[in-house]
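Undergrad: Could you work out the structure for the sequence below:
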Amino acid sequence: MAMLPILEFPDPRLRTKAAEVDVAEVGTAAFQQLLDDMFQTMYEAPGIGLAASQVDVHQRFMVVDVSEEKNTPMVFINPQVVEKSGGQVYQEGCLSVPGIFADVTRADAIVVRYLDRQGQPQELAADSLLAVCIQHEMDHLDGKLFIDYLSPLKREMVRKKLAKQRKQMA
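TA: As a prediction, the model looks like this:
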């Protein structure tokens, strides 16, 4: 397995809308290796979700594991939210926007249809943290970041803070 570089805001590649995954590609060794690499990258970051777009692969899939023990890996290929209900405010962070956290309102419960790691169709009812994580990662696949839910002023403050952090690390 290999660690993959994670794109960081304001990288314009994060704004790319991901293309559907060809089902024939799912069973290939290369695709399965990419999934393993994404899990390793997510766990070591550490994070609870990672969309392919964040590692500069602009296809509609993501990896998620919201378990405390990090032993419940989930793969969502070509995910679609088919139902939403309720609303919740959750403080979100993002591996592509390091060190920044903000309150975001999302659906409290969702039903998502997707293909699993083997390319089999699935439907999952999710709520709480899992629902938030799935919605957050799906935003990445559409070229959207959680900071897009913030006011323009707050978004600009985030951009400046990240630029300052990068300067200090250089």
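Undergrad: switch to C-alpha atoms for all contacts and neighbour counts from now on
TA: OK.
Undergrad: ranges for the strands of this protein?
TA: 49-51, 61-64, 74-85, 88-94, 97-106, 109-115, 121-127 (DSSP state E).
Undergrad: which one of those strands lies closest to Asp139?
TA: Checking the strands of the chain against Asp139 by Cα to Cα gives strand 49-51 as the closest, at 8.9 Å.
Undergrad: Counting by contacts, list what the closest one packs against.
TA: Applying 3 or more Cα pairs under 8 Å, 6 or more residues apart in numbering; DSSP states H and E, we find strand 49-51 packed against helix 29-44, strand 61-64, helix 128-141.
Undergrad: repeat that with 6 Å
TA: Contact analysis of strand 49-51 by 3 or more Cα pairs under 6 Å, 6 or more residues apart in numbering; DSSP states H and E lists strand 61-64 as its packing neighbours.
Undergrad: Also this sequence, please, to line up against the first:
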Amino acid sequence: MENLVLIIGGNLGDRLLLIKKARNLLEKRLGKELIASSIFETEAWGGSSLGYYLNQVLVYQTALEPMQVLECIQEIENQLDRKREVKWGNRTMDIDILYFGKRTINSEKLILPHPYLEKRKFVLEPLSQILPDFIHPSLGKSHQELLRICQDISEVKLYEKKARNIRAK
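TA: As a prediction, the model looks like this:
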């Protein structure tokens, strides 16, 4: 069993309900949810989407292998009506693997730790909330340090505190 760290979120539809549904589907498929950050409302990042996102970082304990997790999260995104028409475009749900234990992977389909993690304030804020002292395996810095030096100036604000036990039906 390894700890798996994900970020989930979207900017289309009922954003909060979609996060709740994603969490339920993830726990059924991946294993026990260990930790959930607060939900943050964030500006779009990457230039192709409009409107504010809701994002949340989740930690699971899973027996699956990284490629199995990738297939699983893509199936869940599709189940929640994710459309892949434009890179970094609008979406109902995006699920990214941030870490898989302390593994580093660099394949055509999967790069771990997530290659843009340290550049994205909307990722570092929730990571700093729940895993402040975790050391990035490639960069050798904690989430707090990475947040402090991050050059991303986009707005990230608390939307819903302590959402850990919220579940959709």
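Undergrad: Superposing both, give me the TM-score.
TA: The TM-score (TM-score structural alignment, normalised by the length of the second structure) is 0.27; 85 aligned residues with a Cα RMSD of 5.7 Å.
Undergrad: before we move on, the earlier item: could you dump the strands of the first structure into TSV and include mean neighbour count?
TA: What follows is the strands of the first structure, written out as TSV (neighbours: other Cα atoms under 10 Å):
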stretch	mean neighbour count
strand 49-51	27
strand 61-64	25
strand 74-85	18
strand 88-94	16
strand 97-106	16
strand 109-115	20
strand 121-127	15
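Undergrad: Quick one: closest of these to Val158 of the first structure.
TA: strand 97-106 (7.2 Å).
Undergrad: relative to strand 74-85, how tilted is that closest one?
TA: 30 degrees (axes from the mean of the first three to the mean of the last three Cα atoms, to 10 degrees).
Undergrad: Run the angle between strand 97-106 of the first structure and strand 88-94 for me.
TA: 160 degrees.
Undergrad: name the helices or strands packed onto strand 97-106 of the first structure?
TA: Going by 3+ Cα pairs under 6 Å, 6+ apart, strand 97-106 of the first structure lies up against strand 88-94.
Undergrad: what residues does the strand it packs on touch?
TA: 100-106, 108 (Cα atoms under 6 Å, 6 or more residues apart in numbering).
Undergrad: what's Tyr60 of the second structure in contact with, if anything?
TA: Tyr60 of the second structure neighbours (Cα under 6 Å, 6+ apart): 3-4, 32-34.
Undergrad: Quick check: Asn3 of the second structure vs Gln144 of the second structure, distance?
TA: Using Cα to Cα, to the nearest Å, we find Asn3 of the second structure at a distance of 19 Å from Gln144 of the second structure.
Undergrad: As JSON lines, the strands of the first structure with distance to Glu137 of the first structure would be great.
TA: As requested, the strands of the first structure are exported to JSON lines (distance: least, Cα to Cα, whole Å):
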{"stretch": "strand 49-51", "distance to Glu137 of the first structure": "5"}
{"stretch": "strand 61-64", "distance to Glu137 of the first structure": "7"}
{"stretch": "strand 74-85", "distance to Glu137 of the first structure": "10"}
{"stretch": "strand 88-94", "distance to Glu137 of the first structure": "9"}
{"stretch": "strand 97-106", "distance to Glu137 of the first structure": "12"}
{"stretch": "strand 109-115", "distance to Glu137 of the first structure": "12"}
{"stretch": "strand 121-127", "distance to Glu137 of the first structure": "14"}
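Undergrad: nearest to Lys161 of the first structure, of those?
TA: strand 97-106 (8.9 Å).
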